[in-house]
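In: Take this sequence and fold it.
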Amino acid sequence: MTETPALPHRAAHDRELESLAEFDEVVSGGGSLARYRVQAVDLTDRTAVLLSADCAGAVFLGCPMEPAAAAHVRAAGALVFPPVPGLPFDPYRAAAYSPDELFTSLERGYAATPDARAYAWFQRTKADGDVFASMLRAVHDDTVSDALDELLAGARVVGVMGGHALARGTAAYAGAARLGRELTRAGFTVATGGGPGAMEAANLGAYAAPFDDAMLAEALQLLAKTPSFEPSVTDWARAAFDVRTRWPGGGTSIGVPTWFYGHEPPNAFAAHIAKYFANATREDGLLARSNAGVVFLPGAAGTVQEVFDNATPNYYASRGEPAPMVLVDRVHWTERLPVWPLLRSLAQGRPMESRIALVDRIDDAAGALKRLAG
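Out: The predicted structure follows:
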C-alpha cells in the first residue's frame, strides 16, 4: 500500500487563537490576551479567565461568551464581534469545511444539509441587496482564505481543472481519477474546483492514493451506478459517502467550490473544502495557490477562462518562476477549442515557454507536469 504524504502542519500564527486548547495554553498561569485575535472559539465556560485576563487590544471574532465576560473585555479595550444568530454558516470560522460538515443531515435529503441551506440563504440575500448580508459573505470568504493559506503552508499544490459535466462511469472520469492518484502519490497536494465531474474524479483519485489500485477500480464501478448529481444530489452524494465508508482513511486533497454555482454541489472526496460565496475570489485563489502547476482537462468556457487566468501571471513572471501548465487532449485544445495555438504564441520568448505542454492522453499528464517542474 502506497503511503500518502500528509499536508504540512499549518503555519503558526503567534497572535491567532483558533481553538479552546490554544486559548487555554495562552492564558495558563495568568497569561495575557492583549492584542490576540480569538477566532470562533466557544468561551462560555471561560468567564473567570476573561474577567481576570489583560484583554487590551484583543479582538474576539464570533466567540460565544457570557454577557458579563463580554462587557468586561470591551471595557478593557477589546473588540467583540459576537456570533450572528440564524445563519446556516459561521462567518468567523477558523478552518476549511469537511465533507461531513457540509453534508450533515444528508439522510433527510440534500435540502436539509448546511451546504444547501447556505446556498438558499445566499439566493435570498443577494437578491435583496442587504449590506449586512454582503458584509457577512465577505467576512466569511476572507476567513476561508486565511484557513486555506494556513492549511497549504509548505505544500506543493497542483491544480486540476475540468468541467462539471463529466459523468461517473466514463473513461474520461476514470482517467481524471488516475491523474489525481498519481499526483498524490508523487507528493503533490491536489486542488480542484471542488465540484462534480472532473473535479470530483481528481479528488477521488487523491482519496484512493493510499490504497492498492484495485480499490479505485472498484470505487469507480460503485460510483457509476449514480452517474450525475442530476436529478438527485442526495443519491449522488450518498454514493460518494458509501465509498468513503467502505474505504475510510483516504488521501488528502483540497476542493475550492462556490455557492455562486449552487446547483453544483461540492464533492465528498476532498478532505478539506474551502467554499466561497464570491466566485471570482474562489477562482483567482485556486489558481494562485497552485504553486506546483495546473493540469487542464477538456472543458468549455469556464476552463478556457482558467487557462488564460493562469497564463497571465506566468506571462509576466521572471525566469524560473512560472508554474507548469499542462493541457490534456490535443484534439480538444487545437481543434474544438483552439486554445493551445494562442497559448503557445503568447509564451514564445517568455520564461513560461519552457513550462507549458500539450499531451494527448490523460495518463501522460502527471509525467509531463513533473518534467516541467524539474
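
In: contacts, neighbours, all on C-alpha from now
Out: OK.

In: Please name the nearest non-neighbouring residue to residue 310.
Out: residue 287 (6.2 Å; Cα to Cα, 6 or more residues apart in numbering).

In: hang on, I meant residue 358
Out: residue 327 (4.8 Å).

In: how many other residues sit next to the one you found?
Out: 26 (other Cα atoms under 10 Å).

In: Doesn't it belong to a strand?
Out: Yes. Assessed by DSSP: H, G, I helix; E, B strand; the rest coil, residue 327 belongs to a strand.

In: quick one: it from residue 339, how far?
Out: 9 Å (Cα to Cα, to the nearest Å).

In: Now the common contact residues for those two.
Out: residue 333 (Cα atoms under 8 Å, 6 or more residues apart in numbering).

In: in what helix or strand does residue 358 lie?
Out: strand 356-359 (DSSP states H and E).

In: Name the next helix or strand following that strand along the chain.
Out: helix 365-373.

In: So for that following helix, what gets flagged as buried?
Out: 365-369, 372-373 (16 or more other Cα atoms under 10 Å).

In: one more to line up against the first:
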Amino acid sequence: MQTSPAHAAHHNDREIETREEFDATVSARGTLAGYRVQGVDLTDRTRELLATDTSGAVFLGCLMRENAEAKIRADGALVFPPVPDLPFDPYRGHVYTPDELFASLGKGYEETPDALAYAWYQRTKADGDIYASMLRAVHDDSVSDALDELLNGARVVGVMGGHAMARGTQAYEGAARLGRALARAGFTVATGGGPGAMEAANLGAYAAPYDDAMLEDACRLVGKAPSFTPSITEWARCAFEVRARWPKGNASVGIPTWFYGHEPPNAFASHIAKYFANATREDGLLARSNAGVVFLPGAAGTVQEIFDNATPNYYESRGEPTPMVLVDRAHWTERLPAWPLLRSLARERSMESRIALVDHVEEAPEALARLGC
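Out: Next comes the predicted model:
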C-alpha cells in the first residue's frame, strides 16, 4: 500500500527538519556549518550545539537554551527565534496533517489550530502590518518547500471542482470513484483540499486499498453531514469517523487556503499544504499537477482554474503541455461554456492533442491515458 505520495521524498541535504536528522548529521558529519535547521526543538541538544561548529548555519524557529543560542551566534550562525503567540509555525519543515489542523475538534471546530489560524489571518490581513505579512510569506514559502520535497518523483493528477458538491449525492460519489481510480492507477491525487468535489476525490484516493463496498459505506457515513454548513464540527467528525473505521487509507494531497478560511480543509487528504496567499496556492496546485488535471463541474473558481492551467499549456512555459480533461459536457458547453473557448485557444497548438471533454466522470481516467499520461 502506498503510504507516501512520492516515490522518493528528498530534500536539500543541507536542511535539517527533525531531531533525528539533527542527531544523524552531528554524529556522521561532526559539523553543522552551513546547514539550515528548520523548526526543530533543540532545548535538550545544548551539549551538541556547544560542541559543534555552526558557522554559516541558519536556525529557523528552533527552540534552544540561552547559552546555546549565544554560542552559535558567536560562531556566526543566524538565529531566527520562534515567534510567540502565533497559532501556526511560520518556519515549519513539513506540510500539515488532518490530525494537526483538527486537533481539539472535540471542543468544537472553533478551538482547532485551523480555525485559530484563520481568525489570526482575519485580524491581520487588512492592517498593513509588515510584520504580519512577512510571517504569512515566510510560512507560505516554508509550505511550498515542504510540498516540493513531499512530491519529488510523484506523478500528480490534480482534481478540480466546486466546494458546493454535497455529500450523499451521485456527483459526490462519482468524484470519489474518480479519486479511487486515479490512486489505483498509481497517481498521486491532488486537490484544492476543501469540501465538495475536492473532499470526494481525496476520499476516493483514501479508499484505494479497500474493496469497493468500503467506499459506498464511507460515502453513506459522511452523508450524515451533507455540508460543512451549518456545522463544520459535525462535518469534520463524520470524516474522522470514516478514518477511524478504515485507518489504513492511501495518501493524497490537499492544497487549501485560509483566504477561503470559511471553507475548512478536508480530513481525507493525508498531506495538507495550507497557504495564506490564494494566488500562491492556486498556481502551486496546478504547476505540481505534472500528470494532468481533471476539471469536475464547478463555478467561478473552477473556471478560473481551467484557464490558469490553459495559459502555461498555451505558451508551453512549463515545457510540454499537460493533459486537461473536462467532465460533464452539458455543464462545460451550455451552463458555463468554457470548453468552446478552451478548444479555440488550443487550435493548431501543441496543447490541442492534450485536451478532452467527457460526459461522465468514469471516462476521465481513460481520457487522461489517451492524452499521454
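
In: Give me the packing partners of the helix or strand encompassing the residue nearest to residue 310 of the first structure, helices and strands only.
Out: Using DSSP H and E, residue 287 of the first structure sits in helix 279-288. Other helices and strands packing on helix 279-288 of the first structure, by 3 or more Cα pairs under 8 Å, 6 or more residues apart in numbering; DSSP states H and E, are helix 301-316.

In: run the last query once more with 7 Å
Out: Helix 279-288 of the first structure sits against no helix or strand, with contacts defined as 3 or more Cα pairs under 7 Å, 6 or more residues apart in numbering; DSSP states H and E.

In: Identify all contacting residues around it.
Out: 159, 256, 258, 260, 276, 310 (Cα atoms under 7 Å, 6 or more residues apart in numbering).

In: Out of those, name the ones that lie in helices.
Out: residue 310 (DSSP state H).

In: Which of the contacts of helix 279-288 of the first structure sits closest to residue 86 of the first structure?
Out: residue 276 (19.0 Å; Cα to Cα).

In: returning to what we had before: mind telling me what the residue nearest to residue 358 of the first structure corresponds to in the second structure?
Out: The alignment partner of residue 327 of the first structure in the second structure, by TM-score structural alignment, is residue 326.

In: ok, now which ones touch residue 180 of the second structure?
Out: 204-205, 207-208.

In: hmm, which of those are the buried ones?
Out: 204-205, 207-208.

In: From the opening residue of stretch 268-282 of the first structure to its closing one, how far?
Out: Note: stretch 268-282 of the first structure ends 18 Å apart using Cα to Cα.

In: In it, which residues are buried?
Out: Buried residues in stretch 268-282 of the first structure (16+ other Cα under 10 Å): 268-279, 282.

In: contact partners of the lengthiest helix in the first structure?
Out: Scanning the first structure for the helix with the most residues, using DSSP H, yields helix 131-152. Helix 131-152 of the first structure is contacted from outside by 7, 10-11, 91-96, 125, 274, 276-277, using Cα under 7 Å, 6+ apart.

In: check the fit of it onto the second structure and give the mean distance.
Out: For helix 131-152 of the first structure, the mean distance to aligned residues of the second structure following superposition is 0.3 Å (mean Cα distance after the TM-score superposition for the first structure).

In: gap between that helix and the chain center?
Out: With Cα atoms, centre = their mean, to the nearest Å as the basis, helix 131-152 of the first structure stands 12 Å off its chain's centre.

In: What of stretch 318-326 of the second structure?
Out: On Cα atoms, centre = their mean, the centre of stretch 318-326 of the second structure falls 20 Å from that of its chain.

In: do stretch 27-35 of the first structure as well
Out: 33 Å.

In: ok, back up a step: any chance of the contacts of residue 180 of the second structure in JSON lines, with distance to residue 20 of the second structure and secondary structure too?
Out: Listed next are the contacts of residue 180 of the second structure as JSON lines, based on distance: Cα to Cα, whole Å; DSSP: H, G, I helix; E, B strand; the rest coil:
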{"residue": "204", "distance to residue 20 of the second structure": "33", "secondary structure": "helix"}
{"residue": "205", "distance to residue 20 of the second structure": "30", "secondary structure": "helix"}
{"residue": "207", "distance to residue 20 of the second structure": "31", "secondary structure": "coil"}
{"residue": "208", "distance to residue 20 of the second structure": "31", "secondary structure": "coil"}
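
In: export those residues to a markdown table and tack on distance to residue 347 of the second structure?
Out: As requested, those are exported to a markdown table (distance: Cα to Cα, whole Å):
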| residue | distance to residue 347 of the second structure |
| --- | --- |
| 204 | 34 |
| 205 | 34 |
| 207 | 38 |
| 208 | 37 |
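
In: Nearest to residue 235 of the second structure among those residues?
Out: residue 204 (17.1 Å).

In: What count of nearby residues applies to residue 325 of the first structure?
Out: 29.

In: Contacts only, for it.
Out: Counted by Cα under 7 Å, 6+ apart, residue 325 of the first structure has contacts 293-295, 355-357.

In: Try it again at 6 Å.
Out: Residues in contact with residue 325 of the first structure, defined by Cα atoms under 6 Å, 6 or more residues apart in numbering, are 293-294, 356.

In: same thing with residue 81 of the second structure?
Out: residue 61.

In: gap between it and residue 203 of the second structure?
Out: For residue 81 of the second structure relative to residue 203 of the second structure (Cα to Cα), the value is 38 Å.

In: Then residue 241 of the second structure?
Out: 13 Å.

In: More neighbours: those two, which one.
Out: residue 203 (34 against 14).
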